[in-house]
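what follows is a protein structure lacking sequence information:
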């Protein structure tokens, strides 16, 4: 345990105190966290929007700049993983459970309660898909890309430790090894624990909803969700033991295959032509409205403003909370790729896949509501039980039982890879950036994440999960802004050194 840094002990203490708070005073935790959430959403919504857009623009700038040919590693390093495995791992870590959970729930929610238009109308349907693309498209991957680029550049090209604080060497120098560096890493770990706990909670809720859909004798409540968390925790511990090259890689490949199979099932069992037309139209709308959506807060309409705070601001905070985890993991599997290749891969492919995903799943649900039997919104209890949306939609398709089982397996597999990847990443951040953290460290963090997810569900269900993301993301937002500055400075120093070498030669 000599490699363990003080960040481990600080972070584990804070996490355990939070878990004990939720276990013994859940109502107080829910009240305090909700108050913080409302304050941050109302007062700093503009800050989240501007930061997310700035990060995306900075990533695009790097891809097209003179730094695009810089390799994330030494000049002779080659990619460690195949392109398919690379996409599979970054996609499983970057979206995972949430993509399945919200695939139909979000478009149906926007269709019935849209901003800027009347519900249950063609305009509402277009808005629903456009904002689903927006929330899961370029902006989240832009956030991930910047932090992953910074980590990979300093780790593999500059031989720095694989910690968030190491990125700040151009700005802070040796101070990264003192209290300032430990504070940065502790904030990153704390944001990761509760960002991932949010997704684990979502996974437990949706698996419970699917099992209840298959068998009404299985109760839909906290006790069943706790059993699911315990069962999946055991499974991802097995994956942790097998390591990144086997467990995470294999499961990520399986995830992508299952996800594509389920998507193909929806495409050909549903209104195929309608879905393809909807994808084309919605993609064009997304591109057309992207600048406006990126900075829209609706200060003159409280109802629309509340909608943006409840959806867009929540998502931006969620992605920021996830960014130290996803960024570290993507950096770990991206050695040997150039900055240009990395940015195009991380931004373009997942965004297009996500757009197709929401068009097919969400489009099927909207088609049933507009032209079919309807009933999905009612089954969701008018937005209260979003975990039911996927399974309520499957009722209207052939072979629904088989598809439901595949969906539950996919959610469980995403659950395992998200938790597995997160334990690996938090292990790196609390062992001075070790590329292969000690097994006991990963197991400890796996148990902490599972406990955090259980406590959040106990203290307030889905609302508590969303609150945890927003609160934990706020301090890390400032760190992301400084990461852009430090990475740019590091790249400028790299350019100066390269120029001097050429002159000497």
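Looks like it arrived, so ask away. These numbers come from a predicted model, not from an experiment.

all contacts plus neighbour counts: C-alpha atoms, from now on.
Will do.

where exactly do the strands run in this structure?
Under the criterion DSSP state E, the chain carries no strands.

residue 484: neighbouring residues, count only.
21 (other CA atoms under 10 Å).

hang on, it packs against residue 59?
No. Look at residue 484 against residue 59 with CA atoms under 8 Å: they stay out of range, at 9.1 Å.

need the residues touching each of the two.
Applying CA atoms under 8 Å, 6 or more residues apart in numbering, one finds that residue 484 and residue 59 are jointly contacted by residue 146.

identify the residue nearest residue 329 in space, chain neighbours excluded?
Nearest-residue entry for residue 329: residue 425, 6.2 Å, with adjacent residues in sequence omitted and distances by CA to CA, 6 or more residues apart in numbering.

correction: residue 308
residue 297 (6.5 Å).

got the contact list for the one you found?
45, 46, 305, 308.

adding distance to residue 368, write these out as JSON lines.
Conversion of the contacts of residue 297 to JSON lines gives the following (distance: CA to CA, whole Å):
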{"residue": "45", "distance to residue 368": "34"}
{"residue": "46", "distance to residue 368": "36"}
{"residue": "305", "distance to residue 368": "29"}
{"residue": "308", "distance to residue 368": "26"}
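
among these, which ones are buried?
45, 305, 308 (16 or more other CA atoms under 10 Å).

out of those residues, list just those in helices.
Counting by DSSP state H, the part of the buried ones among the contacts of residue 297 found in helices is 45, 305, 308.

out of these, which is nearest to residue 256?
Closest to residue 256 out of those is residue 308 (30.7 Å), distances taken as CA to CA.

okay, that closest one and residue 49: tell me how far apart.
Separation of residue 308 from residue 49 (CA to CA, to the nearest Å) stands at 10 Å.

same question for residue 442.
Residue 442 is 34 Å from residue 49, by CA to CA.

and the two? Which one has more around it.
Each of residue 442 and residue 49 has its neighbours counted (other CA under 10 Å); residue 442 has more, 25 against 20.

take a look at this one as well, against the first:
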């Protein structure tokens, strides 16, 4: 590095080391071996060079770039300056070797004048424009989904037999993968939040969040609600209260069973599912908004596979699996919603009995309503339905809370949290080998089904929470995604599930008198204004059905068109029809037990995608390690270490470490020199850091 006031300076070999001659040279990634350069006394501090002074000042210069909110690169120069002690006598100072500047240089420094390791590639500006159809992803996924629909309609018995056999082998031989992976995602998310990666922003440095915190929490609330909470908010606590989970010591119907039922329900609906969503959403948000890549799941695998592979065959396989998982996960929700709508129609007397024909008719009518809205372009109507879902859900919860056992509901909230924490260890380790007879069947019906369902929903929900979280830090993202929906689930299950448990204990046999899809309406019968509450619940389920089909079709269309935020209308309609057809085939695959068909096919369809999410965690960690903030932190630590070693060896440990900019003017240099002279007037000065 040359000073502008000196035409040429000759690089000298490194002086003899003192004390640690055998210590190897430190090399930072992207730098050549540190060069020792003699700096004349009259040199000034410009462009990263450090002025030599008679009082014994030496420096280590670090150069690089940072990204500002304007998305422009600005140069900065930082100097870690060593101040030698002033206790040397004049004779010793005269004999002492002239001060030197330790400068890390590289080929990029010589050509571009900057440190490439600290000059990360500028993120590309994402443009919201219609994308081109990826015919490989779209074609393969469409053919597979269409083949499944035809299989369900033509060879129903064959599909049913295949699903039962495949599920048996999968749960017996691979159920442990779902059990370990789901808990691993929770631990992984918590580790990221509390690690040094937690301060990395999901956007440019200094970029503010796109949405205010209150709006962001409200949208998290919307993501936390859905058909599943309407169906299982009553059915699951009742099931675990009357039939204890495998390995549980609680007696069905007892006070202990009450806590077990609520703890098991919260286990399936709080941290574990949202940890899965957080991992996928964080990878998508970081890849898109921090790195400037396309909004595709395959783009998040560039650090692991490389850009060519991630945009080639391997990436297309990942996107196809994401499309397939989203289609089946959403179809399972639509199938569950159809069974509960049919139960509501039966409750109010509009339908005599629930049959497969009734379910197919309900799905067909609602999908036609979705197609009509998509063709007519009434996007504001869909948005109004989405917003009204939150209002209807809040009204329903307030009604049950006020009309139901209010005090019991308030009492069950802390009891549920305590039971969840005390039973957490046994719940995360429950497998087919430790749960006794019937454990595998119970796991396939509940825990493994849930984990598969959440994993299949991960691309859908992950993309949504990624799009609303730009500008948040990794720590804020994980904290919000894990805590906000978990609190919502706790309140919802405490109100609806607590009311159902209270009525069950009071003598109303809700669990034995009706199927799972009818238990919500059976609970309403125990409250005043049961008819109004039932109609309100059906409207809410229908709204969730239509908005889920609409949102999922947009997400799948985006994955089919290279991550476009505005996929073509025809491709959205196509995937909406396919999701409805898959839901019908999944219901038919269960025979007389439609819900069992949903469970079986969901687990089978999601099993390959669990491997994708595990690999996504590995890719995310590798991506975070190479983040510009992490690079600057590592390089700064290396330079600081070199500065301390140099000061210890050259000044026998009596030195002062100072960090200051190197773009000083001669006036400021003289002021600094005066300040140094004043501070060095004392004969004894202890080492310190400023």
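Great, that's in hand. For clarity, every value in this text was computed on a predicted model and none was experimentally measured.

could I get the TM-score for this pair?
In this superposition the chains share a TM-score of 0.94, using TM-score structural alignment, normalised by the length of the first structure; 500 aligned residues with a CA RMSD of 2.3 Å.

surely the residue nearest to residue 329 of the first structure and residue 325 touch.
Yes. Counting by CA under 8 Å, residue 325 is a contact partner of residue 425 of the first structure at 5.9 Å.

how about the aligned partner of residue 63 of the first structure in the second structure, nearest residue that isn't a chain neighbour?
Using TM-score structural alignment as the criterion, residue 63 of the first structure maps onto residue 193 of the second structure. Closest residue in space to residue 193 of the second structure, ignoring its immediate chain neighbours: residue 475 at 4.4 Å, by CA to CA, 6+ apart.

what's the one you found aligned with over in the first structure?
So residue 475 of the second structure corresponds to residue 340, using TM-score structural alignment.

quick one: contacts for that match?
Contacts of residue 340 of the first structure (CA under 8 Å, 6+ apart): 62, 63, 64, 68, 69.

for these, which one is nearest residue 470 of the first structure?
Looking across those and measuring by CA to CA, the closest to residue 470 of the first structure is residue 62, at 28.0 Å.

show me what residue 400 of the first structure lines up with in the second structure.
Match for residue 400 of the first structure (TM-score structural alignment): residue 530.

got a list of what the closest residue in space to that match that isn't next to it in sequence touches?
Excluding its sequence neighbours, the residue lying closest to residue 530 of the second structure (CA to CA, 6+ apart) is residue 524, at 5.0 Å. By CA under 8 Å, 6+ apart, the contact set of residue 524 of the second structure is 530, 531, 533, 534.

which of these ranks first by neighbour count?
Going by other CA under 10 Å, residue 534 tops these with 22 neighbours.

got the contact list for the closest residue to that one other than its chain neighbours?
Once flanking residues are discounted, residue 534 of the second structure sits nearest to residue 521: 6.1 Å by CA to CA, 6+ apart. Contacts for residue 521 of the second structure were tallied using CA under 8 Å, 6+ apart; they are 343, 344, 347, 534.

how about residue 436 of the first structure?
424, 428.

go again with 10 Å.
By CA atoms under 10 Å, 6 or more residues apart in numbering, the residues touching residue 436 of the first structure are 243, 244, 424, 425, 427, 428, 442.

was I right to think the last one contacts residue 423?
Yes. A contact is recorded between residue 442 of the first structure and residue 423 when judged using CA atoms under 10 Å, the distance being 5.0 Å.

mind telling me what the residue nearest to residue 534 of the second structure corresponds to in the first structure?
Residue 521 of the second structure maps onto residue 391 in the first structure, by TM-score structural alignment.

and what of residue 608 of the second structure?
By TM-score structural alignment, residue 608 of the second structure lines up with residue 475.

grab the nearest non-local neighbour of that match.
residue 187 (7.2 Å).

number of residues surrounding that neighbour?
21.

now for residue 323 of the second structure: what does it line up with in the first structure?
Using TM-score structural alignment, residue 323 of the second structure sits opposite residue 189 in the first structure.

contact partners for the closest residue to that match other than its chain neighbours?
The shortest distance from residue 189 of the first structure to any non-neighbouring residue, by CA to CA, 6+ apart, is to residue 426 (6.1 Å). Applying CA under 10 Å, 6+ apart to residue 426 of the first structure gives the contacts 8, 11, 163, 185, 188-190, 192-193, 324-325, 328-329, 433, 437, 441-442, 445-446.

now the match of residue 323 of the second structure: how far from residue 12 of the first structure?
9 Å.

which of those two has more neighbours?
residue 189 (31 against 19).

look up how far residue 36 of the first structure lies from that one.
Distance from residue 189 of the first structure to residue 36 of the first structure, by CA to CA: 20 Å.

one more: residue 284 of the first structure?
Taken as CA to CA, the span from residue 284 of the first structure to residue 36 of the first structure is 37 Å.

check residue 398 of the first structure too.
Counting by CA to CA, the gap from residue 398 of the first structure to residue 36 of the first structure is 45 Å.

which residues in the stretch 1-150 of the first structure form helices?
6-24, 26-64, 83-94, 97-112, 122-136, 138-152 (DSSP state H, counting those that start in this stretch).

kindly report the same for the stretch 151-300 of the first structure.
169-172, 179-214, 222-242, 249-269, 272-294.

quick one: the fourth one to helix 83-94, angle?
I take that to be helix 249-269 of the first structure. Angle between the axes of helix 249-269 of the first structure and helix 83-94 is 90 degrees (criterion: axes from the mean of the first three to the mean of the last three CA atoms, to 10 degrees).

other SSEs contacting helix 249-269 of the first structure?
helix 83-94, helix 222-242, helix 272-294, helix 339-371, helix 400-429 (3 or more CA pairs under 10 Å, 6 or more residues apart in numbering; DSSP states H and E).
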